[in-house]
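Undergrad: Predicted model, plus sequence, below.
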Amino acid sequence: MVRLIGIFAGLFFSLSVLWAFVNGVINVAPVVSEYGQFTEPTPEQFFHKHPEPLHLQSDGPFGTWDYAQLQRGFQVYKEVCSACHSLKFVAFRDLAELGYSKAEVKAIAAGFQVPGVDPNTGEATTRPGLPTDYFPSPYPNDVAAKAANNNAIPPDLSLIAKARHGGPAYIHAILTGFEDEPAALKKQFPDFKVPPTGHYNPYFAALAIAMPPPLVAEGQVTYAEGQPKPTINQMATDVSAFLEWTAEPKKVKRTQTGWPVLGFLLFATILAYMAKNQVWAAIKPKKKKPAA
């Protein structure tokens, strides 16, 4: 009995030493970079997270736009995101594709101030937007944008869903991923510190993002009656879907057009194969003479 206990104790001790060794190698040993050079491990390599898939109605080869969701997403952008981010490649008249009437598009455009010229003095000024105008930047120039955002320029969101790996899923993860620095990060990398003007977000490549959490409370945006409850997750999902539309508004039409094209190509291929057989049916291949 004593011998059996000794065997188990020795086995437990050996496994503990092995686990400590493997854990030390993973956490302390240098890693190989993409250029084949040994480098010290970085916090980003261990604590950067990849976004979970965001299942939208527009996904897949048979996807369609959820126009109610796109309108909710535009509402979130207008009431929250437009304070810092522009949509310089989207015109107000494009919103008609989301189901807004001409009067509604005109009213939305008039709610924005766009750059203009005073006809009397010729000086630069601002005026209410028109349906033909594009969404303006909230800042007159990059210097003003930096001054208002701790020396960081908020990116334009027109093509953000195409410019970031993961698209809408990345946007959703960033909007909902703000959290406190994990204790393991502080313990493993004591020199890593989030800047005073930054915020920890594991879905951002550098772990620290200059943008503060834009969605901070349930009901921050009031949806119309009959719409889903405006939780932080719901608002982030809706605006992510809207930004996917701004980046590729013809996505659904493109996939819907692709199926008839594929059908035609398949039919043409079969027809060509049958025609080939018909043309060459009367021509018999010559038989090879057996070797002597």
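TA: Received, thanks. Residues are numbered from 1 along each chain as shown.
Undergrad: CA atoms for contacts and neighbours, from now on please.
TA: OK.
Undergrad: Please report how far residue 192 lies from residue 232.
TA: Counting by Cα to Cα, to the nearest Å, the gap from residue 192 to residue 232 is 29 Å.
Undergrad: Comparing these two, which residue is more hemmed in?
TA: The neighbour count for residue 192 versus residue 232, taken as other Cα atoms under 10 Å, is higher for residue 232 (20 against 12).
Undergrad: Next up, a structure to set beside the first:
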Amino acid sequence: MARILSILVGLFFTVALAWSFGLGFYTWATDPAAPTAEHEFHLHPKEVAFASDGAFGKFDKQQLQRGFQVYKEVCSACHSLNHVAFRDLAQLGYSEGQVKAIAAGFQVPGVDPTTGEANLRPGLPTDYFPKPFANDVAARAANNNAVPPDLSLMTKARHEGPAYVYSLLTGFQAQPAELLKKFPDSKTPNGLHYNPYFANLNLAMAPPLTGDGQVEYGPGNPKPTVDQMSKDVSAFLIWTAEPSLDKRKQTGLAVTLFLLFATVLGYMAYRNIWAGKKH
């Protein structure tokens, strides 16, 4: 009796699941979802190339230094780099003295040795980049109720991360008239900014790069246009997300060559050992 009951219960749930699946499929086929502004006007990231792309790509240290300069002078006012220490900047080609000077230019949380009270002190090479806001409440108050994300792993956390960051920085624009005509209720709310490369088309971040020459590059560097600065800071964020990328590629190439050599050697040994043998 118990066996028959368990079979009936299982059969009931199987039929219920099949019915739900069939009903859902029928609804999807006969009553498609209404079009949305996000679906029709959200754009795929732009095509952009970086020196580190591909199996043989390598970081362009000069570009990474330019990207760090853009981050320091523009992005660091709102975005943190929680996983990057000042001493890591030596990988970009900065000298020990330059790293110390960069670190000292930031105020990091510390403790007064005489009173034991929390305070702020100049950074040291061993410190990590400090957060720009004391807490999320302060961050929301300064950014239209949005908390600016940490950028350390941004190019890994987003699909086509480097292209996404570049597209977002260069994608701020006025809402298309076609969008407002087709979706009158999709007008960008006050305090937000239209950007077709963002998932819901509107974000709290104002355009951070507002014009050419906003960051002054030194001699021997390309002109600091909005497009160039966007590429440079995107390249820098590729490095923050994976600083060992160059070494990983070198190791991968060496391992691949070794495996190819071992495969050929193994095949030749096999042919030599079994050349005179018959199955």
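TA: Sure, I can see it. Since the model is a prediction, treat every value here as computed from it, not as a measurement.
Undergrad: what's the TM-score here?
TA: Once superposed, the chains reach a TM-score of 0.88 (TM-score structural alignment, normalised by the length of structure 2), with 254 aligned residues with a Cα RMSD of 1.7 Å.
Undergrad: Would you map the helices across structure 1?
TA: 2-28, 43-47, 67-79, 102-110, 142-148, 160-163, 168-176, 183-188, 232-247, 251-279 (DSSP state H).
Undergrad: so the longest one corresponds to what in structure 2?
TA: Mapping helix 251-279 of structure 1 onto structure 2 (TM-score structural alignment) gives residues 245-273.
Undergrad: Figure out how far the matching stretch is from the centre of its chain.
TA: 33 Å (Cα atoms, centre = their mean, to the nearest Å).
Undergrad: That stretch vs structure 1, mean deviation?
TA: Stretch 245-273 of structure 2, aligned to structure 1 and superposed, deviates on average by 1.3 Å (mean Cα distance after the TM-score superposition for structure 1).
Undergrad: sorry, back to before: now for the helices of structure 1, which one comes closest to residue 225 of structure 1?
TA: Of all the helices of structure 1, helix 67-79 sits nearest to residue 225 of structure 1, with 11.8 Å by Cα to Cα.
Undergrad: residues touching the most centrally placed residue in structure 1, list them.
TA: For structure 1, the residue sitting closest to the mean C-alpha position, by Cα atoms, centre = their mean, is residue 167 at 2.6 Å. Contacts here follow Cα atoms under 8 Å, 6 or more residues apart in numbering; on that basis residue 167 of structure 1 touches 160, 161, 244.
Undergrad: ok, now residue 242 of structure 1?
TA: For residue 242 of structure 1, the contact set (Cα under 8 Å, 6+ apart) comprises 69, 70, 71, 73, 74.
Undergrad: Run a quick neighbour tally on residue 274 of structure 1.
TA: Neighbourhood size, residue 274 of structure 1 [other Cα under 10 Å]: 11.
Undergrad: Spatially, which two of the contacts of residue 242 of structure 1 are the most separated?
TA: Comparing all pairs in these by Cα to Cα, the longest separation belongs to 69 and 74, at 8.6 Å.
Undergrad: which non-adjacent residue is nearest the counterpart of residue 55 of structure 2 in structure 1?
TA: In structure 1, the residue matched to residue 55 of structure 2 (TM-score structural alignment) is residue 61. Using Cα to Cα, 6 or more residues apart in numbering and skipping residues adjacent in sequence, the residue nearest residue 61 of structure 1 is residue 255, 6.0 Å away.
Undergrad: The one you found and residue 130 of structure 1, how far apart?
TA: Counting by Cα to Cα - residue 255 of structure 1 and residue 130 of structure 1 are separated by 32 Å.
Undergrad: Can you give the contact residues for stretch 54-70 of structure 2?
TA: Identification of contacts with stretch 54-70 of structure 2 by Cα under 8 Å, 6+ apart yields 51-52, 92-93, 215, 217, 229, 231-237, 239, 246, 249.
Undergrad: and it, how far apart are its ends?
TA: Start-to-end span of stretch 54-70 of structure 2 (Cα to Cα) is 25 Å.
Undergrad: how far out from the middle of the chain is that stretch?
TA: Distance of stretch 54-70 of structure 2 from the chain centroid (Cα atoms, centre = their mean) equals 15 Å.
Undergrad: where do the strands sit along the stretch 1-150 of structure 2?
TA: In the stretch 1-150 of structure 2, the strands defined using DSSP state E, counting those that start in this stretch lie at 107-111, 118-122.
Undergrad: Quick one: map residue 122 of structure 2 onto structure 1.
TA: So, by TM-score structural alignment, residue 122 of structure 2 is matched to residue 128.
Undergrad: re the thing from before, tell me which of the strands of the stretch 1-150 of structure 2 is the most buried.
TA: Most buried of these, by mean neighbour count (mean count of other Cα atoms under 10 Å): strand 107-111, with a mean of 15.
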